[in-house]
Every structure is written in C-alpha cells, then in structure tokens.
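Undergrad: sequence unavailable; structure follows:
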C-alpha cells in the first residue's frame, strides 16, 4: 500500500510539473486518451543514450521533420542519416537506428511491437530502451532505470552500495514502486524528478513530493548518493588528421569503416590512433604543413590528440584513398565533432 501511495504522490506532482519535451505526450493529453507515438518514443530514447536533453532537442526536431515516420527513416540514405546525426556522438547508435527502422518497417508493418521480448530483438534496443518503449508508448508496467532513476532510488532507500554494483538492487527498488496504473507517466515522472528536483548536486529536497519517505533525506546523506566506484584513468591516444584542399576548393574526405569508432561517418584521412607516436600515413602526395595547434577530443574510453596537417594540391593529383568533395557539397556540420575540431583549426591555414 505504501508503494501505491508513493506512486500516486509522484503522479500528482508530475501532472503539475512535467517537463515539456518535443517527444513527450503531456500528462493531460495522455489522460484524455492521446496515445504516444512509439516511433517518437524510440527515437528520443536512442538519441538520449549518454546524451543530455538539451543536446538532443534540436536533433530530434530535425529528424522528425525530415523523417516523420519510421518508414520514412527506413527509406533514407545511410549517408544522409549519418550526416544528420553528426555531433551527437556514439555513432553506432545511428547505424543501429537505420537497421532498427528497416526491421520495424519490413518485418512489423511499420509498427513497433508491443511485446517486450520482441522489442529486445530489435537492433540497438537493449533492456533499458525496450522497457522505456513498453512503458511510455504502451503503458506496460516495465521497470525503467536510467541515471536519474538510479539516483532517486539510491536516495529514497539510502542505498550506499556503489554503482555499477548497485544496479540490481536499485532495479528491485524501482520495480517495487512501478504501478499498474499509468506506468508510462510514472516512468517519466521519476526521470523528471531526478532531472529537476533530485539533481546530482544540491538536490531541492524541500520541493520533493517523496521527501517524507526519503531515507537519505532523513539521514542527511542525500548529497553523497549515489555512491560510485572510482573511475579508471583514461589513456591518451595520438593521431594525425590530413586536411587536403584542392585548388578548386574541394576537400579530401573518406568514409570510415562501418565497424569501429565513428563507423560509417565522413571524416579526414588520417593515421591510426594509438598511445604510441603516430606513423605518417598521408593520403595524397603533397607538401604537408603541420598546424601549431592540436585537435583534442575525449571519447568514452580515451582522450585523443590529433596533429593536424594541411596541404593545397593541384587538380590533377589523385589521392591514394578517399575522394574530393566539391566545395558546394561540403558541410562541416556533417562531420563528427572531432573532425570538425580539426577543420576549425584550418581556417586560414590551408
């Protein structure tokens, strides 16, 4: 009974304070019978993986304007989708996005399956994403556990086991509170609570609808939770990016292999990225100049320092790899962030 009352308190708070998000069906509309679009739920959840709401909003609006249905996305050119994704990072998500859209369109009639197990079989859909689609799109009482929910559960129960070891027990806490009524709104309510009230630093406990039941608030430990295991030191890798511009303004680019980091993305030819000094691997014969500044970027598992080399090459020169993209077809915004950083250093340099 206590869990039912807690869920009701949170839903009452959510009905009054829900965030307005472009992929969300507001609680008033949901209560009036407006069903969420599973395509928009799925797309937003894929985009939001390891990315902030603020970073995702414009990408989501651009994607849904250009590809308003899953069938539209399934029919898109791979290069167009990868270019539209550029800057969001974690590019395997974009490749799986297309694979999933095509499976849903070809094998499920363009409708995301309601069955939780079938959702889990889709490309790029893991336990969290499947639970989110089931709960938010179809009101199936699945347990949705993202970083916000983990933090809320750890504080609510004053759980001091460090993450990631705490995930199973935090999942159990979240499952015990998930109601049979309005589970989709409830899932979004817990996420909103973590994002706006039960924040990582300086939580606004005075505004929290769950404060009376919060063990960490009673014990004065909210600010130190959730505990996290020490992070491993990230290694630093080095590489070279070769930015060749032809005399007619065309830039030499190559598409990276589908597998691996930045897979399928357009970028500058370069050397391997390693912790040892990079081996020269110019893609075309030219007089290469090294820019004084380096392009620096941090990925999930390592820091990268790129030496940027530039060259101006004649029309008749043929590259060993990659191809020249005419100036009118080149858009820096189509490049992943690390490649854009290298390009920004060349302004006036090549």
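TA: Looks like it came in fine. Here the structure is a predicted model, which means the values were calculated and not measured. Numbers count the residues shown, from 1 in each chain.

Undergrad: alpha carbons only for contacts and neighbour counts from here, please
TA: Will do.

Undergrad: what comes into contact with stretch 264-275?
TA: Stretch 264-275 is contacted from outside by 79, 82-83, 86, 91, 95, 235-243, 252-258, 278-283, 304, 321-322, 334-336, 339, using C-alpha atoms under 8 Å, 6 or more residues apart in numbering.

Undergrad: take the one below as the second:
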C-alpha cells in the first residue's frame, strides 16, 4: 500500500474514520438521488450507466441508458450487435470509443466468462475499456466488494477534506487518492459509500459555486476549517481545443434525397454518416485561437474541392448558412456549408467511398454524430 505520509497526508485515526463514514452515509440515505441504475443490482446495467456517465451529465444519460437497455438488454445482445446499431444507440453521447470498447468487452465476456459478468475485481478490470474507476464502481455497487471508485468528484472532496496539494488532473496522482479511499471506504456498504462521495462532489462540493456550509462532513474538512476551500482541489487549466476547418456540402437531388457518406477512416467519428466533409488547409495552429475562422475560400475553389473529390456534377445554389461549430475535447470543428442540387442521372458511385442517397424521413436509420446533426439543423434554418 502507498505510504501517504511520504506525500504529506496524515490519515485520521480509526474512530474518526468510523464517524466520517456514518455522517456521510446518514446524509446519503436521506438525500441520495433516485436514479434508474440505482434500482438494480444487475452488473450489466450498472456497467452501462457508469460508462455513459463518464464525461456526461446525469440528466443527459438517463434517456440514453433506458434506450440502450431496451435495444440491447443483455451482454449477448451487445456482443452480437452490428456497428451501426451500437453507434445509433450511442448517437449524441460522444466519445464513441467507449461504446466500441463496451462491445469488445461484451464479446470478451461471451468468450471468456460464459456470457456472464465476471464477479471479481481483477476479472472486471481485465475487460476492454474498463479502468480502475469503473472496475471499482461495478465491484462495489453490484458485488459489494470494498473497492474504491475514484473519479473527479471523489478527488475533489478528498482534496478539501485533507488539503491535498497534488493536481487532481494528473493521472500519476490518482494513486494518492486511491490509497486514501482504501483507508476510508466503508467495508459494509462500499457501493453506497462510493456513490455518496460522488453525489457530494457533484452537488454540494461541485467545481463551481460549492456550498461547503451545507456539507454533511464539513466538520471533517481541513479546507473548510482553515478557510482554504477556494484553493482546493488543485487542477491546472486545460489546453484549449485546436480549430480544424471543414468545407461541408449539402447535396440533394430532385427526389429530395440527400447525399451522405460513411466515415471509413479510423479515429474520430469512424463509422458515422454525414454530409460530405473535406478538411481545408488552415493557418499554423500556434497562430489560432478559438474565435478565429478560416480565411474565406472563393466559391469556385469550394466547388472544385467537391468535384475533384467526388466527381459528381452539381448545380450550385447561392444559399447562406450559419457557420457550424462543434467542440470536442481536443478539437474545435468549424464547418462552412455549400448547397448543391444534382439530377439523379448525374450520380455515379465513387469506388473508394461509401455514399448513399437518403430521404430525411430515413435519417433515423443511420448513426449521425453531433456535427452532422448541427449541419442538418443549419440547412433547415434556410427553409423556414
């Protein structure tokens, strides 16, 4: 076990730890949120919720969680689902590698664990896409194992309780908070203990506008006692996402069908469908900030981009669209749209592309990520 004294952290004596557990769990029993994944002990359902909740708000997750379990109610269903299905049920949540890793983990459970969810912490941790936090959450909530689930909320609370002078954003420091939780966690109610700290960190001790005076454990908090709540947790500012500029093309035919293309490249938004997108040249990244846009391309250059890439004859329109913007964790996409119409007779498939003509009423059959949804919304604004 990590020696916390070497990091300047003095843990409480046993009696104080017991008192802390009671204060926290008494508050949780009275104030815990009524969430659908807290009404089940099914490890599969708990796993789905925990993966969805990573980097996503609770109120956003609930309908996705319910829809996911309706469409893919078992490990076997997830393991066997086509890629379009798993992307569709995850559509709009972002971080799509999460659901791809979930399918790989489900396939792993089918092949290695007879289609059952593994019951030990070590086995759960061996599954694709499951790290220490998720393994701890599932172990403690579904199987009542005394395993910590250390997320940002938990680290924020612990930082204030013990005035921890280590950046919670650095992965190398996670081991410090893991060791603290191994001392503090209630062995009788580990799942409730983990969830209580998460609830406390997401509400009363939230990153913005915390209410430390309302905390059920304020008497245990060194930061509250010493008036240093504004100092903790320590966390360096994130780097701003880099702008990336795209030319988007809203191409439709005389049957009101729209041209969409499947992204066959590995990486960001792989497997999703969208209007044709071509990345444009951009200024040096070091010279950009979030409020800059790409230099306006001449209209003829935009047309040439499409013609060269797709080889389709288009009657271009003079429509004016708002700029479409979407921020990922590390990139900010800025998409300028151009509208065109083709006659069906002019259309011939591109050998190296997966493209289709699709009516708007059939869009629901294809997984569309947020940038595509925003492009469609931008197009509709000119129709109203």
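TA: That came through fine. If you're wondering where the values come from, they're calculated on a predicted model, not measured in any experiment.

Undergrad: TM-score for this pair?
TA: Taking TM-score structural alignment, normalised by the length of structure 1 as the basis, the two superposed chains have a TM-score of 0.90; 341 aligned residues with a C-alpha RMSD of 2.2 Å.

Undergrad: among the contacts of stretch 264-275 of structure 1, which are in helices?
TA: 79, 82, 83, 95, 339 (DSSP state H).

Undergrad: map the second one onto structure 2.
TA: Going back to what we said before, that points to residue 82 of structure 1. Residue pairing (TM-score structural alignment): residue 82 of structure 1 is matched to residue 87 of structure 2.

Undergrad: any idea how far its match lies from residue 173 of structure 2?
TA: For residue 87 of structure 2, the distance to residue 173 of structure 2 equals 33 Å [C-alpha to C-alpha, to the nearest Å].

Undergrad: between these two, which one's more packed in?
TA: Comparing residue 87 of structure 2 with residue 173 by neighbour count (other C-alpha atoms under 10 Å), the higher total belongs to residue 87, at 25 against 12.

Undergrad: just to check, that one is in contact with residue 270?
TA: No - here residue 87 of structure 2 does not reach residue 270: they are 9.8 Å apart, not a contact under C-alpha atoms under 8 Å.

Undergrad: tell me which residues of stretch 150-162 of structure 1 come out buried.
TA: Of all the residues in stretch 150-162 of structure 1, those buried under the rule 16 or more other C-alpha atoms under 10 Å are 150, 151, 152, 153, 154, 155, 156, 158, 159, 160, 161.

Undergrad: now the residues you listed in JSON lines, with secondary structure?
TA: Shown next, in JSON lines, are the buried residues of stretch 150-162 of structure 1 (DSSP: H, G, I helix; E, B strand; the rest coil):
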{"residue": "150", "secondary structure": "helix"}
{"residue": "151", "secondary structure": "helix"}
{"residue": "152", "secondary structure": "helix"}
{"residue": "153", "secondary structure": "helix"}
{"residue": "154", "secondary structure": "helix"}
{"residue": "155", "secondary structure": "helix"}
{"residue": "156", "secondary structure": "helix"}
{"residue": "158", "secondary structure": "coil"}
{"residue": "159", "secondary structure": "coil"}
{"residue": "160", "secondary structure": "coil"}
{"residue": "161", "secondary structure": "coil"}
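
Undergrad: quick revisit: nearest residue to the match of residue 82 of structure 1 in space, please, no chain neighbours.
TA: residue 367 (5.8 Å; C-alpha to C-alpha, 6 or more residues apart in numbering).

Undergrad: the one you found touches residue 93, doesn't it?
TA: No - judged on C-alpha under 8 Å, residue 367 of structure 2 makes no contact with residue 93 at a distance of 11.6 Å.

Undergrad: which of these two has more neighbours?
TA: Neighbours per residue (other C-alpha under 10 Å) separate residue 367 of structure 2 from residue 93, with residue 367 holding more: 23 against 19.

Undergrad: for the more buried one, give its distance to residue 86 of structure 2.
TA: Separation of residue 367 of structure 2 from residue 86 of structure 2 (C-alpha to C-alpha): 9 Å.
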